[in-house]
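Undergrad: After the sequence you'll find the predicted model.
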Amino acid sequence: MNIKEELLKYLQSSNEVRSFLSIAKGLNIKPNKNKELTKVLQECQQNFLIFKNEKDEYFAPVFKEEIEGNISISNNGKFAFVDYNINEELNTKNSVFIIKNNFNGAIHNDLVVVKIFEDITRNKEQRLFGVVSKIKQRMTNQLIGFVKQKGIYVDFEPIDKKFKFNKYKIVGMKQQANLNDLVTVKIEEITKSFILVSIEKVITNDADTKLFIKAYLEGVNVPKIFPDSLESEVSLIPQNIDNENKENREDFTNDLIVTIDGDDTKDFDDAINVVKLDNGNYLLSVHIADVSYYVREGSKINEEALKRGTSIYLADKVIPMLPEALSNGICSLNPNEKRFVLSCIMEIDNSGKTVKTVIKQGIIDSKYRLTYKQVNDFYDTQVIKNEWFSSNPNLNSKEFGVDNLSKMLNEAKELSLILHKFKVNEGYIDFEIQEPKILFNEDGSVKDITFYPRGFSEELIEDFMVRANEEVAKYLSGHHFPAMYRVHEKPDEERLLSFRNVLSTLGVKVVLPIGQITPLIYSGIIEKIKEQRNDEFIKMLFLRTMQKAVYSGDNLGHFGLASQCYCHFTSPIRRYPDLVIHRILRELVLNKDISKKEELTNLVFSVSKANSASEQGAVEIERKVNDLLFSEYYKNKIGTVLKGQIVSVVKFGFFVEFENKTNALVHKSVLQDDTLEPNDTMTQLKGKNDTYTIGSYIDVVVAAVDLVDGKVDCVPQKFYQDFLNQKINRRAVEDKHFRKN
């Protein structure tokens, strides 16, 4: 038996990793044969027979299978995944994990062949890993990025983070570029050491946020348009409701039904009507667009909706889950147009308890498209302005005119106050978080940043939608039907301890129990904190102690809403889980087809995790795009003095929040104190000269923005002149090197 055979047998029979010396000893290799052993080890590695870990220890994994797919590399370039066994209909897939050492020349999105191995020396959960054995096709031949100075060399820096960890070398220019120009490059060759690129085109020497947003959205594979394969189905979508299904529906067209939404809303998926009954109770009707009637299981539109999972709401546009013919057309509850709906009709008593719930399929004809601003204005003045509805024929009608609309809105307010009080008594947690709102100029550039004013009408719609979601969830649970629950588990104890440290630093005196905490106890703590300090950042820190809400086939309750049973029913135009709930209601409740129960149960459990991931991905995309737009705004504020509140302390500095609820970093390097270190509770940055404490205010100057990553950097006003002097000196050195190159 030769050394190679002995080596493989030795490692394959071992459940442990082995060092070079351990292998030499185990195989009785004499020192004069070490070179031969080294050569055999290298040969076996090249043929994927053995592997070496980060500690230079060897092991022989078990080969499992070979798969093919596109490699998705992480933003830091340290690992990647390749998806395989993809089932788009069920939205399921397998993924194999690949470390950087096993990329073997692959770059992001390449079509690769991957060998999957099982490492028997590791824990069971971590055993499978992948190795790129072949690059079948390079999928990227062009990149967008900047011409940058790296030391004494001119370099290319791509916008897309997934390509940033590669090393680049500019080998040609079709168009002359200067330092910091945004350029398009062509990938000429990929070597072991560098990606060789040539500059094809200078896009701009003046950074354009729209281009960065476009590059970012492409990098995270946000769908831009609906695939051509949907066209045949979209073309069949009617513009008006059909007569065939009318007889099976309740006729609500003679009710005073309205929608209440934001000024810019185009897709109206919920409408309401409130009537005060003779017995003193309230009849709340929540009518939701009957999307499941038009988007059927097995259709291509449904497949695409499942893949997207949710609409993505960017500051200046929407990337919809459904084609416009549905979202803004036949499914949108536009005023004075008949629409099919699924309705949750609830009788609610004066204490806020639901006496009776009925779920029906119906037809409505919304009488008014109201905005939050209009309804808030009405509640302030008790006046409905004719100019709001100058072309609406209902305004002067007896049944739906001003008097009846005013009466309905006031009764809706009465009911909302009752529902809100009921939820607060149960432990509903009202954080009242203010969020930044971006205002645009006509050319699409950022004009200003303010924050959303939240009025009573916004709370009213939230109260009504929460109650409808609760009642639908209770109905399905009570009948032992499957449901895709919206679950929210109790707060994380470690985060609660961290938050308690923040409160202590701020001098806020409140008992924060750790352990068996309930929504009622939790909401009470919030009120006690507000009595002492009502800072916005404290609310945000408290919110971060909470777990993320997710979708599940199991009912685990919703801590934040103090709901024992909760689902999403009210937004099927923009959320796939709501569409699933509608399907369950249609098949099991309305059609009474119990034979579908098992199929729907499987659907719920198969898509819950994917929908949770889709939602979280959408949130991250919305935040990132906002950050890019914030950086555009602050680009024009460089040199401006602003008052900021320290809201977070980190190892490398601290973050400040401005009046418009946006944040910026003050890096430790600009604070002129080498002794600065965070304390154990991460509530202070302390040094020999200064102490920076969370919650305190500081005057800072906007010093720099990163338009690619959407980051804003500030310098304390007292250090700004020194910062400028250092910056001028550094730029002179860089320009000198650039001219040389």
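TA: That came through fine. Numbers count the residues shown, from 1 in each chain.

Undergrad: only C-alpha atoms for contact and neighbour calcs from this point on.
TA: OK.

Undergrad: Which of the three states applies to the spatially most central residue of the chain?
TA: In the chain, the residue lying closest to the centroid (C-alpha atoms, centre = their mean) is Val619, at 2.0 Å. Here Val619 is helix, with the state taken from DSSP: H, G, I helix; E, B strand; the rest coil.

Undergrad: With the flanking residues excluded, which residue is spatially nearest to it?
TA: Distances taken as C-alpha to C-alpha, 6 or more residues apart in numbering put Ile312 closest to Val619, at 7.8 Å, once the chain neighbours are dropped.

Undergrad: still on that earlier bit, the residue nearest to the centre of the chain and Ser311, how far apart?
TA: 10 Å (C-alpha to C-alpha, to the nearest Å).

Undergrad: just Ile348 next, same as before
TA: From Ile348 to Ser311 the distance is 32 Å (C-alpha to C-alpha).

Undergrad: Lys115 too?
TA: 36 Å.

Undergrad: Could you do Val712 as well?
TA: 28 Å.

Undergrad: ok, those two, which is more surrounded?
TA: Val712 (26 against 19; other C-alpha atoms under 10 Å).

Undergrad: who touches whatever helix or strand the more buried one lives in?
TA: Applying DSSP states H and E as the criterion places Val712 in strand 711-716. Residues from elsewhere that reach strand 711-716, judged by C-alpha atoms under 8 Å, 6 or more residues apart in numbering: 627-628, 631, 634, 663-667, 670-671, 698-706, 723.

Undergrad: isn't Gln547 right next to Pro491, touching?
TA: Yes. Using C-alpha atoms under 8 Å, Gln547 is in contact with Pro491, at 5.6 Å.

Undergrad: Which of the two has more residues huddled nearby?
TA: Neighbour comparison, Gln547 and Pro491: the larger count goes to Pro491, with 23 against 16 (by other C-alpha under 10 Å).

Undergrad: Let me see the contact set for that one.
TA: Going by C-alpha under 8 Å, 6+ apart, Pro491 touches 545-547.

Undergrad: Okay, one more to line up with it:
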Amino acid sequence: MAKNKIPQKSKKRKNKSDLVTSILNFFNRNTSKAFNYKQIASDIGAKTEAERLAVRAILDDMKEDSFVLEVSRGKFKSNTRGLFLEGRFERRSSGKNFFVPDDNEEDNIFIAERNSAHAMNGDRVRIQMLAQRKGREPEGEVVEIIERKQTRFVGTLNVQKHFAFLEMDSKILANDIFIPADNLNGGVTGDKALVEIEEWPKKAKNPVGRVIDVLGKAGSNNAEMHAILAEFGLPYKYPEYVEEEADKIPDVISEEEIAKREDFRKITTFTIDPRDAKDFDDALSLRKLDNGLWEVGVHIADVTHYVQKGDIIDKEGEERATSVYLVDRTIPMLPERLSNVLCSLRPNEEKLCYSAIFEMDDDANVKDYRIKRTVINSDRRFTYEEAQEIIETGEGDFKEEVLKLDSLAKKLREKRFDYGAIAFDRVEVRFDIDETGKPVGVFFKEQKDANKLIEEFMLLANRTVAEFIGKVPKGKKAKTFVYRIHDLPNPDKLQNLSEFIRRFGYKIKTKGSKVAVSKSINELLDDVHNRPEQELISTIAIRAMAKAVYSTTNIGHYGLAFDYYTHFTSPIRRYPDMMVHRLLTQYIDGGRSVNKEKYEEECKHCSDMEQLAANAERASIKYKQVEFMSDKIGRVFEAVISGITEWGLYAEIIENKCEGMIPMRVLDDDFYEFDEKNYCLRGRRTKKEYRLGDKINIKVAKANLERKQLDFDLVE
């Protein structure tokens, strides 16, 4: 059969514009594979030699514009980011703006201020890639703000006759917020205020806002602590209507309710908590059984008996997701009537609990366990210091029970480390604070045996509850549950840690079994204990680890060396624990599995809020450090280099662990370059090096409370 003749008009040579359109369409259809120019030319009907050469030239242009990638010699692949990308807008402390794409957190794209479209830090945006100039970093332009991350900002008011500005402490906005006089809400110059942006006209230099709340005079303790919370989008006061709802809950436990529960009221039970704690959400009981085993009860406040799913209190707790602990205060997840009264396991009061009860031998082997709703009556409220004294002296109230629990806890801990758990016992900085909130001293809080006693039994309860739901016979599917997961360390970060510690004479394994790697990390942490580089190496080791988060997909907890782990033991201060209590009840009662996607969203919210709370806590510590050092300007201290950046050195004072910055401009004896891989600054002419971990002498130059920043000078 004769071939059909090609119509004469189709032989017309394609012009460049047609070829470009055809190639664009080709790559939009074929995003995953790589092609050479001949394959592309054939597909789009570019048949003449001239057309094929034109295709090759267009591909080279597209490569320059980052639309396609040349993955190997002569083979091109669609740059799946395309010409338009979606992701997160970031303003860095260096003054530069960057765009972080969804599909590649490492690949940051520079956004000039003129191309930012008034995007704010954390906004979700759509950008268009700009033509890349040779030798320059990739650059983009914001074409759409998809979602504002933040519309409320904290700063200090500067009030003029007919208008005001909110001047912000941190440069998360390029410009101060303009506030019309009738939007001031009673604020005056010098007030710390929370302001909401209402509009940002396209051609206006400043956004326009209104004062939501006046937090108090800048510099006053309450105003500054509230400002830190507001800065992270965290609540700083409890809604009255929620507290009123909590006040309606009766405090009488009915006989009918007690009859449904296992009764521990006559079994020796006590709490061990920090000195200043008011919310006692866990208690331990101990008794010797007739079979020769020890019965250890881990009793957790039964918060979900009082807080029903979807009620006013529950919705507030769900939104907050966690209690927040600042230097001088706790911002509770639940109203105080619940957290400090009804659900607090106070001594000599009948309390409702959810309990994990273990039968153990003298070697802390769990022979049996049960998970029950219970009623208890705590015999004693111990502080950690009181319990520690009993452990050290062998004398005190309930000494037999405390010493036996300590002995069992030590054996549980030993087994955990044998299985590959990692021992990150960090020293915590704490402040002695006077009645006005001013820090008058610094002390360090270390984990002692009493802390570890409580920790081990909480870990055992959390692991057991997770196994109870998650560990199912082969061939059966586990019901949806909330797990606390911790992924394996990042291999690159682990390798960087290995290279860094080598200069101190230490080694770790970066390959091999999970247990072998974690044991070598533990040996490192033991070796550096009480040495000058301890805090530094511990910090870098922690950075090599993944972050622990909540998820319905269980991958185990690497740091604890548990295949199953959850959070069950702190429902007063963590919403995931309340979720776990409810799911336990539902499944024990024979209920069906819940919707995984819905609970995964809830897990993500709780993980995000936990991170915000941790950031706020760090900010409050930083503020108090700067405040503590503000009357020590000009004094010289021994310090250790704790961080190195392209704009200077960070140094931590050995005596009090207050950290400050030595700006690059202070290092004026040479031009210093940042060597990121080797954690050092190196002088171009003298080759002098400042390395992470080096001891130096510093002089306190400046204490800027507004920016929570200490500036140091280097003292040779």
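TA: Received the coordinates, thanks. This structure is a prediction, so every number in the text was calculated from the model and none was measured.

Undergrad: Any chance you could compute the TM-score here?
TA: Scored against TM-score structural alignment, normalised by the length of structure 2, the superposed chains reach a TM-score of 0.74; 605 aligned residues with a C-alpha RMSD of 4.6 Å.

Undergrad: what's the mean distance for the strand holding Val712 of structure 1 versus structure 2?
TA: Its matched residues in structure 2 lie on average 1.4 Å from strand 711-716 of structure 1 after superposition (mean C-alpha distance after the TM-score superposition for structure 1).

Undergrad: Which residue range of structure 2 does that strand align onto?
TA: Residues 709-714 of structure 2 are where strand 711-716 of structure 1 lands when matched by TM-score structural alignment.

Undergrad: and the matching stretch, which residues are buried?
TA: Neighbour-count burial for stretch 709-714 of structure 2 flags 709-714 (criterion: 16 or more other C-alpha atoms under 10 Å).

Undergrad: Tell me the residue in structure 2 aligned with the residue nearest to Val619 of structure 1.
TA: In structure 2, Ile312 of structure 1 lands on Val324 (TM-score structural alignment).

Undergrad: right, and that match touches Pro332 too?
TA: Yes. At 6.5 Å, Val324 of structure 2 and Pro332 qualify as touching, with contact defined as C-alpha under 8 Å.

Undergrad: any idea how far Arg381 of structure 2 is from Pro347 of structure 2?
TA: Following C-alpha to C-alpha, the distance that separates Pro347 of structure 2 from Arg381 of structure 2 is 6 Å.

Undergrad: Now check Gly634 of structure 2 against structure 1: what is it aligned to?
TA: Counting by TM-score structural alignment, Gly634 of structure 2 lines up with Gly639 in structure 1.

Undergrad: three-state assignment of that match?
TA: The three-state assignment at Gly639 of structure 1 reads coil, by three-state DSSP.

Undergrad: My guess is it contacts Val701. True?
TA: Yes. Assessed by C-alpha under 8 Å, Gly639 of structure 1 is found in contact with Val701 at 5.7 Å.

Undergrad: Which of the two has more residues huddled nearby?
TA: A side-by-side neighbour count of Gly639 of structure 1 and Val701, using other C-alpha under 10 Å, places Val701 first with 23 against 18.

Undergrad: The more buried one belongs to a strand?
TA: Yes. Under three-state DSSP, Val701 of structure 1 sits within a strand.

Undergrad: Tell me the counterpart of it in structure 2.
TA: Under TM-score structural alignment, Val701 of structure 1 pairs with Lys699 in structure 2.

Undergrad: That match contacts Met629, correct?
TA: No. Contact criterion C-alpha under 8 Å: Lys699 of structure 2 and Met629 do not qualify, at 11.2 Å.

Undergrad: tell me how far the ends of stretch 447-462 of structure 1 are from each other?
TA: One end of stretch 447-462 of structure 1 to the other measures 30 Å (C-alpha to C-alpha).

Undergrad: contacts for it?
TA: 260, 372-373, 375-376, 412-413, 416-417, 434-441, 630, 633, 660-661.

Undergrad: Do a quick rundown of the helices in the stretch 101-250 of structure 2.
TA: Counting by DSSP state H, counting those that start in this stretch, the stretch 101-250 of structure 2 has these helices, from start to end: 221-231, 240-247.

Undergrad: and among those helices, the most buried is which?
TA: Per residue and on average, the most neighbours among the helices of the stretch 101-250 of structure 2 fall to helix 221-231, with a mean of 20 (mean count of other C-alpha atoms under 10 Å).

Undergrad: mean shift between that one and structure 1?
TA: Mean for helix 221-231 of structure 2 is 3.1 Å (mean C-alpha distance after the TM-score superposition for structure 1).

Undergrad: Show residues contacting that helix.
TA: Here helix 221-231 of structure 2 has contacts from 153-155, 192-194, 215-218, 235-236, 326, 436-438, 616, 619-620, using C-alpha under 8 Å, 6+ apart.

Undergrad: Verify the stated contact: Pro371 of structure 1 with Asp264.
TA: One thing to correct before we go on: residue 371 of structure 1 is Thr, not Pro. No. Taking contacts as C-alpha under 8 Å, Thr371 of structure 1 lies outside contact range of Asp264: 9.1 Å.

Undergrad: more crowded one of those two?
TA: Thr371 (19 against 9).

Undergrad: From Arg275 of structure 2, how far out is the aligned partner of the more buried one in structure 2?
TA: When structure 2 is aligned by TM-score structural alignment, Thr371 of structure 1 is paired with Thr383. Plainly put, Thr383 of structure 2 is 5 Å away from Arg275 of structure 2 if you go by C-alpha to C-alpha.

Undergrad: Repeat that for Gly140 of structure 2.
TA: On the measure of C-alpha to C-alpha, Gly140 of structure 2 and Arg275 of structure 2 end up 54 Å apart.

Undergrad: Can you tell me what Val670 of structure 1 aligns to in structure 2?
TA: Using TM-score structural alignment to pair residues, one finds that Val670 of structure 1 aligns to Val666 in structure 2.

Undergrad: burial measure for that match, as a count.
TA: Based on other C-alpha under 10 Å, the number of other residues close to Val666 of structure 2 is 12.

Undergrad: Which residue comes closest to it once chain neighbours are left out?
TA: Using C-alpha to C-alpha, 6+ apart, the nearest residue to Val666 of structure 2 is Asp713, at 6.6 Å.

Undergrad: And the contacts of Pro491 of structure 1, which is closest to Leu306 of structure 1?
TA: Gln547 (24.6 Å; C-alpha to C-alpha).

Undergrad: Assign the closest one to helix, strand or coil.
TA: Going by three-state DSSP: Gln547 of structure 1 is coil.

Undergrad: what residue of structure 2 matches up with it?
TA: Using TM-score structural alignment, the partner of Gln547 of structure 1 in structure 2 is Ala546.
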